[in-house]
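1. Got a predicted structure here, sequence first:
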Amino acid sequence: MSLHREPVLFGATGFTGQLTAEYLVEVHKQNVTEEKLTIIWSINETRKENSLLTNFSWALAGRNLGKLEKVRDRLIELDSSLKDLDLIIANTNQPDSLDAVLSQTRVVISTVGPFTLYGTPLVEACLRQKTHYVDITGESPWIKTIIDKYDQQAKDNQVMIVPSCGFDSVPSDLGAYMVSQYMHTHHHLDLASLKMSVTKLKGGFSGGTIQSMMEIIYQQQQQQQLHNDGTKENMNDPYSLATRRGVDKGTLIPKLQRDHDFGHQWQTFFIMSAINEKVVRRSWSIWTDRGQSYGPLFTYQERTSVPHFLVALLLTSAVCTIFPLLTAMARYTPSFFRKLMHWLPGSGDGPTAEQRAKGGFEMQFVGVSESEPYDEAKRIRAIVKGFRDPGYGDTCRMVAESALCIVKSLHQLPGNKGGILTPATAFGQILIDRLTKDQGMVFQVKDL
């Protein structure tokens, strides 16, 4: 494999990995077509550089050559030019194999979960080889672990390690960033509070996602029980991933109340808020460290909008029942909990193509500025939309475009000095521009 093969997609034979590979094919074909048109156009015009259109070369990596070949065969059906696509054998249990791969590329995309089990060796190899890294994890305890262990090393090596580049947590993180930028640019004010509500969500769960969620619960309880290391406190700490503390209290279960800012609908728990809110607060803290804070009093919360009180009550009750029950099982009957994990859908299972095509999401944000006494605060509304299955369509778009930010625009990225970063602090507006190209996603913001 030559050095220009970037990005390398690690975990390409898994459910999300295969779909990410298909998205890269989609981008590759589009870029080739646009480049041909640009060349024709440039015969009579001075060609303008456009990093969004420049083609790229990439490779697939995984543990099993036979499975990788099957994935490539599927991709060749979509684009016959991929018959020479590189296939690379690498295993997280074999550091030498990881080093061999990562020494020859600038950026790797990882879809190999649960990251608590398989993520750390790849991050360590990226730091050894000075290779940038993006993934789709929503596992906040694991992110906390790599921040504590490797953030300074990543900065020293100027390596960008960027977890949570999928539906966890790009829409939330870039949405908050966009609102803050608008508030500063248009009103020259800090952002005091920001709330987000999911107003549309249609998509499925894959076996890998379910297994990752169960693994988080299991590892959290085992660590707490064996080492008494404060894991529970870290999980409940709204600033567990941040570099500094703010004023947010971070409540998990919302009050059952209507919110006129979101169509006067009932607000209830959003399952992704446990990771998204922490990622947004880490972004706030990193931007503050850089002297570009959202605001010293910044608070953030996420909810889901539902039209009926009974639906809100049912969802809230389920959260208050199911998660404590699973936590108790993981702590007091770990062997049974492991059996339960085996009974649930495993990696490789997920929504069908027809189901994914019907997916989509919409998130609405309402931000309020800081204000002097007797001054009226400025209020801003933002909308982030996706038009594919959030977990297995738009997630693939988001993680692939995150990697392509590094491939195409490394020197313009706000996070190019390295560290364990967030999507907003790593990529900022450049990722928004890539995601909104050709209306692939929508990021809109305006005054209320």
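-> Cool, the structure landed.

2. hey, let's count contacts and neighbours off CA atoms from now on
-> Will do.

3. Ignoring the adjacent residues along the chain, who's closest to S293?
-> W287 (5.1 Å; Cα to Cα, 6 or more residues apart in numbering).

4. Helix, strand, or coil at the one you found?
-> Under DSSP: H, G, I helix; E, B strand; the rest coil, the three-state class of W287 is helix.

5. Give me the number of neighbouring residues for it.
-> Residue neighbour count, defined by other Cα atoms under 10 Å, stands at 18 for W287.

6. try D433
-> Neighbour tally, D433, other Cα under 10 Å: 16.

7. Then T116?
-> T116: 18 surrounding residues under other Cα under 10 Å.

8. give the contact list for it.
-> E139, W142, E215, I216, Q219 (Cα atoms under 8 Å, 6 or more residues apart in numbering).

9. where does it land in three-state SS?
-> Using three-state DSSP, the structure places T116 in helix.

10. Okay, helices next: where are they in the stretch 251-400 of the chain?
-> Ranges of helices in the stretch 251-400 of the chain, per DSSP state H, counting those that start in this stretch, are 273-289, 309-332, 334-343, 353-357, 395-409.

11. Go through the ones you listed and name the closest to P254.
-> helix 309-332 (8.1 Å; Cα to Cα).

12. What about the nearest residue to I216 once chain neighbours are set aside, how many residues nearby?
-> Excluding its sequence neighbours, the residue lying closest to I216 (Cα to Cα, 6+ apart) is E139, at 6.5 Å. Using other Cα under 10 Å, E139 has 22 other residues around it.

13. Take this one as well and set it beside the first:
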Amino acid sequence: MTRVHDVVILGATGFTGKLAAQYMARAYPPSSATPVRWAIAGRSADKLRDVLGTLGTAVDIVVCDLSDNDALERLVKSTSVVACYAGTPFIDKALPVVELCARHGTHYVDITGELPMHRASYDRYHDACKASGALVLHGCGFDSVPSDIGAFLAAGAMRERHDCGCSLIKMYYGKSSGGFSGGTLATIIALINADASMPGGKEVKQRGAYALDPVDGHGGPDTGSFGSPIVGYDRVGKTWVAPFVMAPTNAPVVRKSNAQLDYAYGRNMRYAEVMALPSLFAAVAVAVGLAAVGFAIVVPPIRALLFYARLLPRPGEGPSKQQQDEGFFASTAVAVGERGKEQLVTKAHVNSGNAGDPGYKATALMSMECALCLALQRDKCRAEGGVVTTAVGLGSVLVDRLNAAGMDVGVDK
């Protein structure tokens, strides 16, 4: 099988797909010390040419409609890695791509935080990926790289420094700046309105906090979606906290990593995510604001009014270039030693550095660096194929690439 490309960006005409292509053109031009054979793909040749015109470099264009299985199969067989941005939502577009990647030993990354997509992908194609050697990684952007890699580093430091597991890993998301796109909003609405027939949906609901655990996972002590929903003062992090809106997506990913790593973080580890805030007033304000936004999105008449007033973005709309460039995020993972050793604490950080806003520019960087781990350093990644997490599949290889790309990721002293 001839692989003419290292990476193909599928869905390159979408909001985040364009950013991924622009990142590649900027970070890995033909003159780069690390040459990469990459291409952009989508269903419209005209739109792909428009994207190409913004890149300042020549790359291949692959016209491929996801409903055309033959064309999709040719694309999958032509590349080492498919980086998929064809979502809104992913569940009804990306599963056929995963199926073909699993069959042909092509690696796959995407940026979806859709838990039913993660679950269905694992249940349907994990064994096929093991047979072909393909690594399939979902959630390779702000959902859920900082959480997954932060926990991986903090737990690893606990083992290395103290030779013990963790009773708790808690992720604290601090100051950040960014926006959200119409595509993300459309995905949220689609999932809210989805019926019970959605692939993976019933299984996610049944498994609760351990929605993504492998079939042989034993679960653990966590309950609920947020892990730590209380507004108040957090003694572990020594900060005021409020619920973090992405915790229901990120937490099951971290728990899956622990299970797939044979519970290296701790067999009875609890995991939680919160927003770190400077005062009780700020924590209450954030919690009330999140509740209000959630209510407005869930109730159709209010949502329609906000769209009409252009207070919510439509598909294809998102944060401005200035917001993307000036955006940032900071996060800290705190690990507490296992029972009897709770006085032991290790910390790790995942900060944006110069990557930009979390949901879009930094997500484009993180996801493409995940793809490049597989395209250029496959021998240093997980040897066995499968539907796994970034921590399990890439681990320290991704840490090194993120730092080299301008982010700030590591274990605290």
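-> Okay, I see it. This one's a predicted model, so the numbers in the text were calculated from it and none came from an experiment.

14. hmm, back to that, thinking the residue nearest to I216 of structure 1 is in contact with I217, fair?
-> No - using Cα atoms under 8 Å, E139 of structure 1 is not in contact with I217; the gap is 9.8 Å.

15. what touches both of those two?
-> With contacts defined as Cα under 8 Å, 6+ apart, no residue is shared by E139 of structure 1 and I217.

16. hmm, back to that, which residue in structure 2 lines up with the residue nearest to S293 of structure 1?
-> Mapped onto structure 2 by TM-score structural alignment, W287 of structure 1 lines up with L261.

17. How much space separates that match from D92 of structure 2?
-> Using Cα to Cα, to the nearest Å, L261 of structure 2 is found at 29 Å from D92 of structure 2.

18. just to revisit the earlier point, tell me which of the helices of the stretch 251-400 of structure 1 lies nearest to Q211 of structure 1.
-> Among the helices of the stretch 251-400 of structure 1, the nearest to Q211 of structure 1 by Cα to Cα is helix 334-343 (6.8 Å).

19. next one: the closest one to chain centre, how far?
-> Put simply, helix 334-343 of structure 1 sits 28 Å off its chain's centre (Cα atoms, centre = their mean, to the nearest Å).

20. helices or strands next to it in the packing?
-> helix 207-227, helix 309-332 (3 or more Cα pairs under 8 Å, 6 or more residues apart in numbering; DSSP states H and E).

21. So what touches the longest one?
-> Read that as helix 309-332 of structure 1. By Cα under 8 Å, 6+ apart, the residues outside helix 309-332 of structure 1 that reach it are 217-218, 221-222, 225, 253, 256, 266-269, 306, 336-337.

22. just checking, R103 of structure 2 touches H126?
-> No - R103 of structure 2 is not in contact with H126 according to Cα under 8 Å; the separation is 10.7 Å.

23. Show me which of these two is the more surrounded one.
-> Here R103 of structure 2 and H126 are compared on neighbour count by other Cα under 10 Å; more neighbours surround H126, at 22 against 19.

24. element containing the more buried one, please.
-> Taking DSSP states H and E as the criterion, H126 of structure 2 maps to helix 115-132.

25. so that helix matches what in structure 1?
-> Using TM-score structural alignment, helix 115-132 of structure 2 pairs with 140-157 in structure 1.

26. Can you name the residues in contact with the matching stretch?
-> Contact with stretch 140-157 of structure 1 is made by 115-116, 120, 127, 130, 160-161, 163, 216, 220, 231, 234-235, 240-241, 275, 278, 417-420, as judged by Cα under 8 Å, 6+ apart.

27. Could you do stretch 274-291 of structure 1 as well?
-> Stretch 274-291 of structure 1 is contacted by residues 138-140, 168-169, 172-173, 176, 238-245, 252, 293-294, 298, 300-302, 421-422, 424-425 when judged by Cα under 8 Å, 6+ apart.

28. Only the buried residues of it, if you could.
-> 274-288 (16 or more other Cα atoms under 10 Å).

29. Trace S169 of structure 1 over to structure 2, please.
-> In structure 2, S169 of structure 1 lines up with S144, judged by TM-score structural alignment.
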